[in-house]
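Novice: This is the structure alone, sequence omitted:
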C-alpha cells in the first residue's frame, strides 16, 4: 500500500510549510509557503548563505534600508523555491503593515515587481496577507489587478466570509493554533474528530462549496498527523517537513474525510461589512486572541530578521 502521504496527494494538493529547500526536494510538494519565522530559521543554515550574501551585497550597492534588504531576501528564497516546486510560492507582506491597507498594497506590488525582474511570473506567486479587515480590503484591490492572495492567520468564519467576499484566491485557516487556544483555556481532551481546529476548517470548507465560492481552502498549522488525516480531501494542506516525514513512513489506509458533495446544510452566502466583521471578531475570543498573537509573533521575527540584516550591512561596510 502506498504511504499516507501518497494517498493524501490523491485527495488534496500538498504544500510544504518551510523555507528549507532540501526538505522540499525530498517530499516533492506542489506548492511552498514561507513566512518571516521560517525565513529567519533558514538564514541560520549554511546551505542558504549565498541567498543572504546576495541580499546584503545588493543592499550595500543600493544603500538600501534593512527593510528593503529583508524584502530582497524573502524574494531570493521565493525565487529559489519556484525552481523546485511546480506550483505556487507564497511570500508574506510585513506583519507590521497588517492594519494599513494602502501600505500592504504598495508592498505587494513591489514584491511582485521584484519577482518579475527575475523572470518569475506573478502567476507563480501568492502574496500572503494577515486576515485583518485591512488585509481583506488590500486583497480585494490586488485580486482585481491579477495579484493572487493567500490570506493567513485565519481563525474564524467571519474572516473566511470576508475573504470570500473579496474574492481572495486562497485562505489558510490555522488548525493547530485554534486547538492550542482551546486546550490552554481548559478544553478537551480532543480527538481528531472533535479537534476545534479541524471542525473550523470543515465548516468553512462546507460554506464555500455550498455557495460555489472559488476561494481555495488550505488547512495550515498542524500539531499532529491526526489533524491532517481528519482534513483529507480539503483543497490544499500546507504541512511541515516533520509531519510530511511521518506521513511518508505510514503505510496505513487513509480515508477521505472531506468532499464538495458533503456541504449540504451549510449556511447561505452572506455579505459582511466592516461593522459586522469587527463585531463577529469581537464576539470570538479565540479568533481575536490568535490573530493578534500571530501578528505580534510574525512582527517579532521580522524584526529579528531586520536586525540580522542591519548587523550584516554594518559588518560589510
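Specialist: Thanks, I have the structure now. No experiment lies behind these values; they were computed from the predicted model shown.
Novice: CA atoms for contacts and neighbours, from now on please.
Specialist: Noted.
Novice: was I right about residue 128 contacting residue 150?
Specialist: Yes: the criterion here is CA atoms under 8 Å, and residue 128 meets it with residue 150 at 4.5 Å.
Novice: Check it against this one:
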C-alpha cells in the first residue's frame, strides 16, 4: 500500500517545516521553510557546531558582529538545506522589522546577497515576511525586483487579499494556531472538518482559485495529521518532521479535499484602511499575529545571546 505521505505528494507539494538537516535528508521534501525558532533549534544540533564556530570567527570584525553572525548562521543553514531539497528554502526577515517597510526591504536584499555569495541564486530562496501592512508593501517592492516572498503569520482573509494584491509568490496561512485560539476561547474540540484553522485555509484557497489568483497557498502550523489530510490538494503544505513521519507510516486512503475550479472573475483590491479595520475586527488574527511576531523576536534574541556568549568566550 502507498503511504498517506506519498499519496499527498501526488496532489500537493510537500514542504518540510524544519531546519533539521537529518530529517530533511530522510523525508525528502520538495522545499523547506524556516523561521527564527526553527533556526535556533537547528543550530543547537551537534552537527552544526562547526558551522556556529566558523560563523562567530567570520563575523568578529563586523561593525555589528552579533547581527552579522546571526545572518551568517541563518543563511548558512539555508544553504545547507538548499543542498538537500530540489526546490526552495524560505528564510525569514527579522521579526522586529515587521512594521518597517524600508528596513524589511533592505534586510531581504541583504539575505539574497548573502545567498548569492554562496552561489545560491534568488530563484532558490523565498523571503519570509510577516503579513502586516508594512510587510505586504515590502513584498510589493521585492516581487518587482524578482525576489519571491513567502507571507507568513497569516490568519485572516484580509491578510490573504492584501498579499495577493501585491503579487506575493506564496502565502502561509496558519492552521494550528487558529485552532489553538478557538479551542482556548470556546472550550470546544474540533474534528478536521469543523476545525476553524482548516476552514480558514479552505476559504482562502477557494477565494484565490475563484478569482484566478496565482499566489501559492501553503497551509502551515499543523497540530495533527487530521488537519493535514483535510487540506489534501492544497497547493503546498509545510509539515513538521514528526507529522510527516506519521503520514509515511499510515497506509490508509487519502482522498483529495481541495481542487481548483474555473476562475470566475477578478478580486477587488483591499485598501489600507479596510485591511487595518478587518484585521482589528478579527480578535483571533490580531492576537495571533502580534503573538507570533513577539515569539519569533524572542527566539531571535535567544540566538543573539548565544552568539554574544560565544564572542566573549
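Specialist: Perfect, thanks for sending it. These numbers come from a predicted model, not from an experiment.
Novice: Now do the shared contacts for residue 128 and residue 150 of the first structure.
Specialist: Common neighbours of residue 128 of the first structure and residue 150 (criterion: CA atoms under 8 Å, 6 or more residues apart in numbering): residue 90.
Novice: ok, which stretches of the stretch 201-313 of the second structure are strands?
Specialist: Using DSSP state E, counting those that start in this stretch, the strands found in the stretch 201-313 of the second structure span residues 216-219, 236-239.
Novice: same thing with the stretch 51-200 of the second structure?
Specialist: For the stretch 51-200 of the second structure, strands defined by DSSP E, counting those that start in this stretch occupy the ranges 89-92, 125-130, 149-154, 170-173.
Novice: Which residue is the nearest non-sequential neighbour of residue 196 of the second structure?
Specialist: Once flanking residues are discounted, residue 196 of the second structure sits nearest to residue 179: 5.8 Å by CA to CA, 6 or more residues apart in numbering.
Novice: contacting residues for the one you found?
Specialist: 195, 196, 197.
Novice: what do you get for residue 177 of the first structure?
Specialist: 197, 221, 222, 290.
Novice: Which of those ranks first by neighbour count?
Specialist: residue 197 (28 neighbours; other CA atoms under 10 Å).
Novice: and that one, what pairs with it in the second structure?
Specialist: Alignment note: residue 197 of the first structure maps to residue 197 in the second structure; criterion TM-score structural alignment.
Novice: Distance check, its match against residue 298 of the second structure.
Specialist: Here residue 197 of the second structure is placed at a distance of 25 Å from residue 298 of the second structure (CA to CA, to the nearest Å).
Novice: Next, count neighbours for residue 35 of the second structure.
Specialist: 22.
Novice: Give me the distance between it and residue 246 of the second structure.
Specialist: In terms of CA to CA, residue 35 of the second structure sits 23 Å off from residue 246 of the second structure.
Novice: Could you do residue 132 of the second structure as well?
Specialist: Applying CA to CA, the value for residue 132 of the second structure to residue 246 of the second structure is 34 Å.
Novice: which one of these two has more residues nearby?
Specialist: residue 132 (26 against 14).
Novice: who's in contact with the more buried one?
Specialist: 98, 99, 159.
Novice: what does residue 221 of the first structure give?
Specialist: Residue 221 of the first structure makes contact with 174, 175, 176, 177, 238, 239, according to CA under 8 Å, 6+ apart.
Novice: next one: residue 260 of the second structure
Specialist: Applying CA under 8 Å, 6+ apart, the residues near residue 260 of the second structure are 206, 209, 210.
Novice: what about 7 Å?
Specialist: residue 209 (CA atoms under 7 Å, 6 or more residues apart in numbering).
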